[in-house]
Structures are given as structure tokens and as C-alpha cells.
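Peer 1: Take a look and give me a structure for this.
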Amino acid sequence: MGSGRERTDVVIVGGGPAGLSAALSLGRARRRVVVVDAGKPRNMTAAHMHGVLGHDGLSPLRLLELGREEVAGYGVRLVHGEVTGVRTDGAAIEVETADGAIRTRRLLVATGLDDVLPNIPGLGEQWGRGVVVCPYCDGWEHRNEVVGVVATSPRSIEQAQLLRQWSDRVIYFANAFSEPPADEMEALVRRDIRFEPGSVTGIRVEDDRVTGVEVDGRVVSVGVVFTGPTPRPRDALLRSLGAATTGPLGTWVDIDEDGRTSIPGVWAVGNVVNARSNVPLSMGLGSLVAGALNADLLADDIARTLATTGP
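Peer 2: The predicted structure follows:
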């Protein structure tokens, strides 16, 4: 492995809430940190965040802008771009970017995930605005509206039942799924959740606002659509290194409680390893992993000192 043009303690791939939170803690710990980020956060289409203490209603892009300013103040170097390759020889890790190679002691992957949306005309164009996923993030903003839930799995019924807390006008669109079991159907009826059978063929939009759901040639009026995309982790880098996976068919890269992967010196945090990591959870986990990472580096510092100085 070549020497690279830069040596550092930690390279963080991904500058979202998890990656920047980790960078903040590590920078304050006086570690040499580089953050490489392509500028494509999962929530980039959303105008506002909600449920983030102290930042409720703030633009998610503004949060990241503030975060970059903060970490830079502690000497963290920010690189805009993508990692093109990673190599490890057991002693160090070399990260390739368009700016050159960075030789690092530890690697933290915080690359997030992509939401794979149902192939329904009009749905993708409204993603993050008139089409959303999280009741806790967007339920309050659509309280008392006509709320449509477009099913993507049998578990979408749970989403409809949850949204009943925000509105008494919830419509469950079965889409490609048949009528639910009798007990679940009774629960929908008893809680006044309207059941609409048939396949959803489109999302009706007027003046850039969702106004209806098209079902088998008819239009049902709604004010917002909630649905359940399929999470696809951006974990190609981790898999290229041979990281162990877990879950159905090895869906997710496996980590321990501190964020360690099966690859020595390689850690991961946030949506790339946990689909449930919303913004506040990602920030908290970033801080937690940073503490564990720094402790790991400290143990290495001590071992190196003892090896070179002797008794």
C-alpha cells in the first residue's frame, strides 16, 4: 500500500447528521479527522425537519450547513466528493478520493440509505413534500386533513392505525394487497379508517400539491399521502471490504453496540446500518460511536507508546 498524501486518525465517509456528529466529538477530542461527503442526504427533498429538539422546523440542509461550520472550527477537514476505493493492509486503511489518497488509522462509514419508492406515477415527484413516510415527522403538519396511506406491505395497516392519532379522516389504500384478515379489517372499521380496495395507478397533483389518489380509474381526494418505501443502504463500500451482514438475505451490514463492523478498523453508524435512525437518533449514535472510536484509538496510542519506549 502506498503512503498516501495525507495521514489522519479517522476518515468519515458521509457528512449527514451521524457523520458530522461523530466528526464534532472527534474534532473536539483533538483527533485528525477528514469527512468525505457527496452532498446527497436522504432527506434533501424535505423543506423542514420536525421532532428535532432545538431545531424543529429547520431545513435539513441548513442543519448540515451549520454542522459543517461547527466541525471545521475544530480542525476537521471537509472534502466534497465520493470515495472511489478503500484498501486495508491490517495496519492502516487507505481511502481514495478525487483529491488523492488518505491514509488513516480508522474508517467510519456513515453513507446513509436510499428510499426505493413504489413505482406509481406522480409519487416520486412529491417525495418529501406531499408524499411522506414518518407520522412523527409529518403527522402534526397534516393533522385533521384527509390522510391517504398507500400500502406497500401488509404492515402498512399499522401506519394507517398510527396516523389515526392525527386525523379522523384516514384512508387506507390496499393497492396491490388483498383485503386484510378479518380482525385487522374490523379494527380499521371500528376506528373509522376508510378502506379503499384496488390498485393505485397514480397520485393526482395540482399546483404542486397532492390532491388525490387514483385507484382503478377513479380519484379519491386526499391532502397528503403516507407510504412505506423500501430502505436500500448505501453500503457498497462496506461490502467491498467483506463486512459481515445480518438480517433476511444479509440485508444489513452487522455492527456491535459501539458501531464496529467485522473489518478491523472499520466502523459504521446511521442509516447505512439502521433504517430507523432518524435525525436525532443519528446525531446521538454519531456521538456514541465517536466516543467508542476515540477509546479504541487511545488504546492504540498507549500500546504504541509502550512498544517504542520499553520499561
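Peer 1: Please make it C-alpha for all contacts and neighbour counts, starting now.
Peer 2: Noted.
Peer 1: Quick one: classify the nearest residue to Gly51 once chain neighbours are set aside as helix, strand or coil.
Peer 2: Distances taken as CA to CA, 6 or more residues apart in numbering place Cys137 nearest to Gly51, at 6.1 Å, with adjacent residues excluded. Three-state call for Cys137 (DSSP: H, G, I helix; E, B strand; the rest coil): helix.
Peer 1: The nearest residue to Glu214 once chain neighbours are set aside: helix or strand, and which one exactly?
Peer 2: Leaving aside its chain neighbours, Glu214 sits nearest to Gly202 (5.0 Å; criterion: CA to CA, 6+ apart). For Gly202, the host element (DSSP states H and E) is strand 200-206.
Peer 1: quick one more, to check against the first:
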Amino acid sequence: MEDRGGRGDGGVRGDGGVRGGRDECRREGAGGAGSVDVVVVGGGAAGLNAALVLARARRRVLVVDGGRPRNAPARQVHGFVSRDGMPPAELVAVGRREVEHYGGRVVADEVRVVRRADHVPLGPDAAAGGFEAELTGSVVRARRVIAATGLRDALPDLPGLRERWARDVLHCPYCHGWEVRDQRLGVLGWRPEAVHQALLVRRLSDDVVFFAQDGRDLDAPGRAKLAASGVRIVHGEVSGLVVEDDRLRGVRMADGTVVGRSALFVPPEFVPNDALLTGLGCRRDDNGLVRVDANGRTSVPGVWAVGNVVDPRAFVVAAAAAGAKAAVAVNADLVEADLAEDGLHVVEGAR
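Peer 2: Here you go, the predicted model:
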């Protein structure tokens, strides 16, 4: 979920469920009202689910969300058991209420930068230090950071494409396919994965057209697969869309012909919103994504990353699950750090 813009809210709630003697004093000593155990950057499914688990573990957690979710144009969320058909905005609103119910805090703001701050206690790794997150007009100190900043969808430069995005120009057969089943469907062949997407779309309708865009990403095996599946190939450049009465009616070719279609699938280029992680020095994998372990831990001590920022193809439900896994790992890490500060160590395997 893209995290840019939003209204400034400089306060940090300091009563996120941490109570009792030494623990409360320790956290107040780490910076008072401007200090939290965990700052979560991004308030989509991944970030909110991480915050929910942490808040229920009585951690002081702050979610900072810019309010521009990737799936905002979509009418509904699908493939999420018990939440199937829920509008994205409602899913976020419910998630925020749940986090706040357990003492977590959600603010509409922008995290401009996260930097290491040695004066914020992190734990036994002295090289790591804690962190400072710079918001609009305020700074939040945190012992751990979870980045759930999502990604943005880069689309080809075709007139009208962005305006119809998530309406009748679609990116995911699993997310939107059922709603356009048995209609006249198209797939724009502007990326190598478009052939695979066309094969998936063919499950939805007997009338599927693959727009080959002069065959730039269509090789012989791809043509054979499409032909064997009954997908019609249309050659030539696509120049735009035909929209009437606020509905897609067809795809216009460069030669002026119009191929009637009711929906067009366009596999986007995924561009992770990972500048925050880059600034912290997180290492990347062979695919160019920020490298994380099974629980979302990055190469930088104290920093986790979850959801589409590190797993571009994750559904909403998978992003939420990744947030929960990271939260459990972060809480365990903080427990061990607290013991280490007292000169104790968790016995390996006892967690």
C-alpha cells in the first residue's frame, strides 16, 4: 500500500496496553510519549494485521498511513475468507478500529525517513541502535520498524487505461475474474507474463482475445499455448479504449479498427514502495526485491518488511498473514531484548 500524503498528526499515544512496574518504566524511559515499541509504516492489510497482533501482545504500536491504498479503485476485496466482497475502504476502517480497540494508534501522516538512533534502546545488538521515524512535523522513536508500504502499479501509456483501472481494466483474474465471467475479455500483451495471464483468463470465458502488440513479448511457445487454449490473437498496436456510457465497449487499434471487449486484463509492472528500506541499507535478492526471511526480517537488525513491498503478488489475505507472522517475530525479538538488557538470555528453542 502506497504511503504518501495524508493529514499530519504528530501525537503518539503512550498507553498502548503496556502496564505494570518495571516494563512501564522501561518504555517511558525510552522517550516518553514520543516513543513506541514498534512503528508500522503503512496501514493496509499487512500493516494493520501486524499492529493488531502487537497491540494484543500489549506492545505500544503506532501505525502511520498515508491514506492512498493500492486497491482504492477496486469496488471489493475478494479471496479473503469472511471478508469476500467487502469494499477496500471498509476493510481498512474495520482494521483501524480493531487496532485502536487494543490500545494501538493509527495516524494519517507520511513517514519521510527512518534512521537509526543509537540513543533508542534496541537490545543486545549495539551496532543496530533504535530508530527514529520522521513524520510531518514530528519524530517518533521506535525500538523496531515494520515496513508495510506496498507497491504501485506501473501501466503502459495508453489513453484511458488509468481511468478505467479496477473497473473494466483489470490486473488479476483471481481478484476480478468472477465478476466478468462469460463476457468478451481481452488481455494486453505488453509484458512477458501476459501469455500466462491469458491462459488464466480463458478459464473465465470462451471469448478471449490476446492483443499481441506486434508480438514483442509473444514467442512461438506462447503462440502455441494460446492457440491450443482457444485464445484468439490480434496483431497490431493498441492505441486506446472505446468507452460509452461509462463502460468499456472495445479496444481501438492503431489502424482504426475496434475489437469489441467488455473488460481488458493488463498485467502491471510492480514497483515496490521501498525507498524507506533502501535508505536503511536493506539488502536485496536476485529479483531486486528487499530480501526477507520467512517472518519478514530484513538484513538490517530491527527492521521487518511485509506485504506487497516484498511480495508483489501477494493477495490481501496473504499480506495480512505476513503481517501477523512478522508481529509474532517482532514481539519475540523484543522479549529476548528485554531479557538481555537484564543480563538474561532466552534459551534457544524455548520460545
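Peer 1: Kindly provide the TM-score of these chains.
Peer 2: Here the TM-score for the pair of chains, by TM-score structural alignment, normalised by the length of structure 1, is 0.94; 304 aligned residues with a CA RMSD of 1.6 Å.
Peer 1: Please pull up the equivalent of Val77 of structure 2 in structure 1.
Peer 2: Counting by TM-score structural alignment, Val77 of structure 2 lines up with Met49 in structure 1.
Peer 1: Near its match, how many other residues are there?
Peer 2: As a burial measure, Met49 of structure 1 scores 18 neighbours (other CA atoms under 10 Å).
Peer 1: next one: Thr261 of structure 1
Peer 2: Each residue near Thr261 of structure 1 was counted by other CA under 10 Å, and the total is 24.
Peer 1: most centrally placed residue in structure 2?
Peer 2: Gly150 (2.9 Å; CA atoms, centre = their mean).
Peer 1: corresponding residue for that residue in structure 1?
Peer 2: For Gly150 of structure 2, the aligned position in structure 1 is occupied by Gly112, per TM-score structural alignment.
Peer 1: tell me which strands and helices the lengthiest helix in structure 1 is in contact with?
Peer 2: Using DSSP state H to define each element, structure 1 has its longest helix at helix 279-309. If contacts are counted by 3 or more CA pairs under 8 Å, 6 or more residues apart in numbering; DSSP states H and E, helix 279-309 of structure 1 sits against helix 17-28.
Peer 1: Could you identify the helix or strand that succeeds the helix it packs on?
Peer 2: strand 33-37.
Peer 1: residues in structure 2 matched by that following strand, start to end?
Peer 2: With TM-score structural alignment as the criterion, strand 33-37 of structure 1 aligns to 61-65.
Peer 1: So what's the gap between that stretch and the chain middle?
Peer 2: Relative to its parent chain, stretch 61-65 of structure 2 has a centroid offset of 15 Å by CA atoms, centre = their mean, to the nearest Å.
Peer 1: Give me the mean deviation of it from structure 1.
Peer 2: By mean CA distance after the TM-score superposition for structure 1, the fitted stretch 61-65 of structure 2 averages 0.4 Å away from its aligned residues in structure 1.
Peer 1: follow-up on the earlier one: just checking, what packs against the strand holding Gly202 of structure 1?
Peer 2: Using 3+ CA pairs under 8 Å, 6+ apart, strand 200-206 of structure 1 is in contact with strand 209-215.
Peer 1: In structure 2, which residue range corresponds to the helix or strand just after the strand it packs on?
Peer 2: For strand 209-215 of structure 1, the following helix or strand on the C-terminal side (DSSP H and E) is strand 218-221. The aligned range for strand 218-221 of structure 1 in structure 2 is 257-260, by TM-score structural alignment.
Peer 1: buried stuff in that stretch?
Peer 2: Val258, Val259, Gly260 (16 or more other CA atoms under 10 Å).
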